[in-house]
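Undergrad: Quick one: sequence plus predicted model below, questions after.
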Amino acid sequence: MERTRIPSLNWLRVFEAAARTESFARAAVELSMSAPAVSQQVKALEAHLGAELFTRHAHAVRLTEAGRAYLPSVQMSLVSLETSTAGLFGRGREERLYVQAVHIFAQGVLAPLYSDFTTRHPGIKLVLTTGNAVGDFTHAFSDLKIIFGAPSAFGPAHDRLIGETLYPVARPEIAASIRTPADLLSHPLLEVATHRAGWPHVFESLRILGAGARFLMVDSTVMAAALAGQGAGVALARAPASDPIMAAQGLVPCLPGVGVMGLEYYHLVYPDPGTLRRPARAFRAWLMERMRTFDGPGAQV
């Protein structure tokens, strides 16, 4: 009789924690195990499946293609089992909630508000992951997604959160040399390739020609801020989500009082309100409440 291909539940729990934290040591702490025990459990799962799920490095592990493809199904199965158990036999000490957000929103908005959510909902363990490219969100499991731009590509239901205001920022010595909008053209301009609203949109709003502008293309506002913090050029702040990031890099406005409204918004995306699990409903209600009072452009009032 052919043996079942369904792995041990404990193996799957260990695999999920190791994959999410990208560390056997961090997974061990989370699961109250030793790192060697985590490694042993992962090896047992790999032997059972006949495939390597991780590539091992000195201080971290990385998912293989097979591991990356397997992770969403494992997470979905664990959540389904957790939900069924809580519904039939009462709630456990905590319920896990998976939220995926674009990096700038996670770092600039959710991180400062994290303790507020966990204080209000101590029975929910928030698992927050980030992404930047479209593929990061279309091939990963999550209860809720927070994306920037057109929400319909990521789910059938969505809530609009906040917008953004663009303004140029740089290191203080560079910002001090920029007295008029035209002075911006004397410096390399860090442009995020994935945004509809960038330097051309700012030039149009400020009524200056962009001819002769020197663009340095990057893939995210976080990277633009990091380079601007090293004096590589002038970046565009995307307030309010980018406020903590810009401050951490020591960047200041180049033209105080200048701000240009962006063209897109952040959205909370999910399959359908009626199918949301209890922790997802709680997070949605909490986030919408916080965004109504959030001091930023496009916030709901």
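TA: Now that the structure is in, tell me what you want to look at. Residues are numbered from 1 along each chain as shown.

Undergrad: When you work out contacts or count neighbours from here on, use the C-alpha atoms and nothing else.
TA: Fine.

Undergrad: can you map out the helices along the chain?
TA: 9-21, 24-31, 35-49, 65-89, 103-105, 111-120, 134-138, 172-175, 199-206, 221-229, 243-248, 278-292 (DSSP state H).

Undergrad: Residue 203: what's it in contact with?
TA: By C-alpha atoms under 8 Å, 6 or more residues apart in numbering, the residues touching residue 203 are 209-210.

Undergrad: Distance of it relative to residue 260?
TA: From residue 203 across to residue 260, the span is 10 Å (C-alpha to C-alpha, to the nearest Å).

Undergrad: Same question for residue 208.
TA: Distance from residue 208 to residue 260, by C-alpha to C-alpha: 13 Å.

Undergrad: what about those two, which has more around it?
TA: Neighbour count, other C-alpha atoms under 10 Å: between residue 208 and residue 260, residue 260 has more, with 18 against 13.

Undergrad: hang on, isn't that one packed against residue 163?
TA: No: counting by C-alpha atoms under 8 Å, residue 260 stays clear of residue 163, with 11.3 Å between them.

Undergrad: now what about stretch 64-75, what contacts it?
TA: 12, 16, 19, 51-55, 139-141.

Undergrad: can you pull the buried residues of it?
TA: Buried residues in stretch 64-75, counted by 16 or more other C-alpha atoms under 10 Å: 67-68, 71-72, 74-75.

Undergrad: And these, which is closest to residue 152?
TA: residue 72 (20.9 Å; C-alpha to C-alpha).

Undergrad: And the residue nearest the centre of this structure?
TA: Nearest to the geometric centre of the chain sits residue 130, at 2.6 Å (C-alpha atoms, centre = their mean).

Undergrad: try this one side by side with the last:
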Amino acid sequence: MSTRIPSLNWLRVFEAAARTESFARAAEQLHMSPAAVSQQVKSLEERVGAPLFVRGAHAVKLTEAGRAYLAPVQQSLMTLEEATEGLFGQSREQGLYVHCVLIFAHGILTRGLGDFEAANPGLSVVLNTGNSAVDFQQGYSDLKIIFGNPHAFGAESDRIMGEWLFPVAPPDVAAQIKQPGDLLSHPLIEVGTHRSGWRQMLEEVKVRPGSGRMVFADSSVMAMAMARAGRGIALARAPASDSEMTGAGLVPCLEGVRVRGSQAYHLVYDDLRALRPPAKKFRDWLLNWVSAQGWD
């Protein structure tokens, strides 16, 4: 079966030439001759069927196609480098690569990660954050911490904790909310990617949402920022959003009113038995630590 995937050497040469805007400087970095760099770039251009550089007397510049191609090439090379180092490099036993949903990293992991690293001297946690499914498909990771359906991200998983929802706003706005129906006097900031949201909240407090106006955010972090700026009332997702709520100067609108969310955070991996030692230590610590905090 034929393939259009170019030689890895060609891609390395292309990336160096694009980054330095010079075949000569790329040759120095790669310990090659400028003629060899030029030839490998030419071979790559023939393979993809498009010019990638505009050649000058002393420098080269990317074409439009070259600029579009550079970002995925750099991402792919970085992914290979991270995976190789994580699985086979000198730091293999002491490097732990975790991909984590943003609000959990900010609101939960930052509270305890220092204790984990202190209890495991020499073990370094490399933490990458994201929100969308695409974010979690990029780069190498030992473990993923996701929100929602774990089966979309790995073969095996552990439930870490759920969430509680309640409306929050700046103090002057929260003071105007005397009863649940008052919520509809303000825009309601909805995170569209969450199954649990304002509809569930309003049903719980027996308010019909018909006259409410929704504005949308792509994450709970953004929803809190919008509420702080006076764009409307956000939903806290405790305890993960506690620090974001406090940092934004928001307070609960209806004291004591909260709803159990229908989704949860999960620790995801492909095979428990195949986890590297640092990942096993982190898994055991995280599940025990969250349980000790009384979060469920």
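TA: The structure has been received and is ready for your questions. Just so it is clear, the structure is predicted and the values come from calculations on it, not from any experiment.

Undergrad: And the TM-score between these chains?
TA: For this chain pair, the superposition-based TM-score is 0.77 by TM-score structural alignment, normalised by the length of the second structure; 249 aligned residues with a C-alpha RMSD of 2.9 Å.

Undergrad: thinking again about what came up before, can you redo the buried residues of stretch 64-75 of the first structure as CSV with distance to residue 29 of the first structure?
TA: Below are the buried residues of stretch 64-75 of the first structure laid out as CSV (distance: C-alpha to C-alpha, whole Å):
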residue, distance to residue 29 of the first structure
67, 21
68, 22
71, 20
72, 22
74, 20
75, 19
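
Undergrad: just these now: which is nearest residue 147 of the first structure?
TA: Nearest to residue 147 of the first structure among the buried residues of stretch 64-75 of the first structure, with distances taken as C-alpha to C-alpha, is residue 72, at 18.5 Å.

Undergrad: what do we get in the second structure for that closest one?
TA: In the second structure, the residue matched to residue 72 of the first structure (TM-score structural alignment) is residue 79.

Undergrad: can you tell me how far its match sits from residue 93 of the second structure?
TA: 19 Å.

Undergrad: sorry, back to before: deepest-packed of the helices of the first structure, please.
TA: helix 221-229 (a mean of 22; mean count of other C-alpha atoms under 10 Å).

Undergrad: quick one: contacts of that one?
TA: Residues from elsewhere that reach helix 221-229 of the first structure (C-alpha under 8 Å, 6+ apart): 103-104, 169-171, 190-192, 218, 233-238, 242, 245-246, 249-251.

Undergrad: give me the number of residues near the residue lying closest to residue 191 of the second structure once chain neighbours are set aside?
TA: Nearest residue to residue 191 of the second structure, sequence neighbours excluded (C-alpha to C-alpha, 6 or more residues apart in numbering): residue 217, at 5.0 Å. Counted with other C-alpha under 10 Å, the neighbours of residue 217 of the second structure add up to 18.

Undergrad: just checking, residue 217 of the second structure touches residue 197?
TA: No: using C-alpha under 8 Å, residue 217 of the second structure is not in contact with residue 197, being 11.8 Å away.

Undergrad: any residues in contact with both of these two?
TA: Contacts common to residue 217 of the second structure and residue 197, judged by C-alpha under 8 Å, 6+ apart, are 190-191.

Undergrad: And for residue 281 of the first structure, nearest residue in space, chain neighbours not counted?
TA: Once flanking residues are discounted, residue 281 of the first structure sits nearest to residue 273: 7.9 Å by C-alpha to C-alpha, 6+ apart.

Undergrad: Roughly how far does the one you found sit from residue 87 of the first structure?
TA: Taking C-alpha to C-alpha, one finds residue 273 of the first structure at 18 Å from residue 87 of the first structure.

Undergrad: what's the span of stretch 235-251 of the first structure, first residue to last?
TA: So stretch 235-251 of the first structure: terminal residues 9 Å apart, C-alpha to C-alpha.

Undergrad: Provide the contact partners of it at residue level.
TA: Applying C-alpha under 8 Å, 6+ apart, the external contacts of stretch 235-251 of the first structure come out as 104-105, 107-109, 164-172, 189-191, 198-199, 221-222, 224-226, 228-229, 252, 295-297.

Undergrad: what do you get for stretch 141-154 of the second structure?
TA: With C-alpha under 8 Å, 6+ apart as the criterion, stretch 141-154 of the second structure contacts 83, 96-101, 136, 156-157, 263-270, 275-276, 279.
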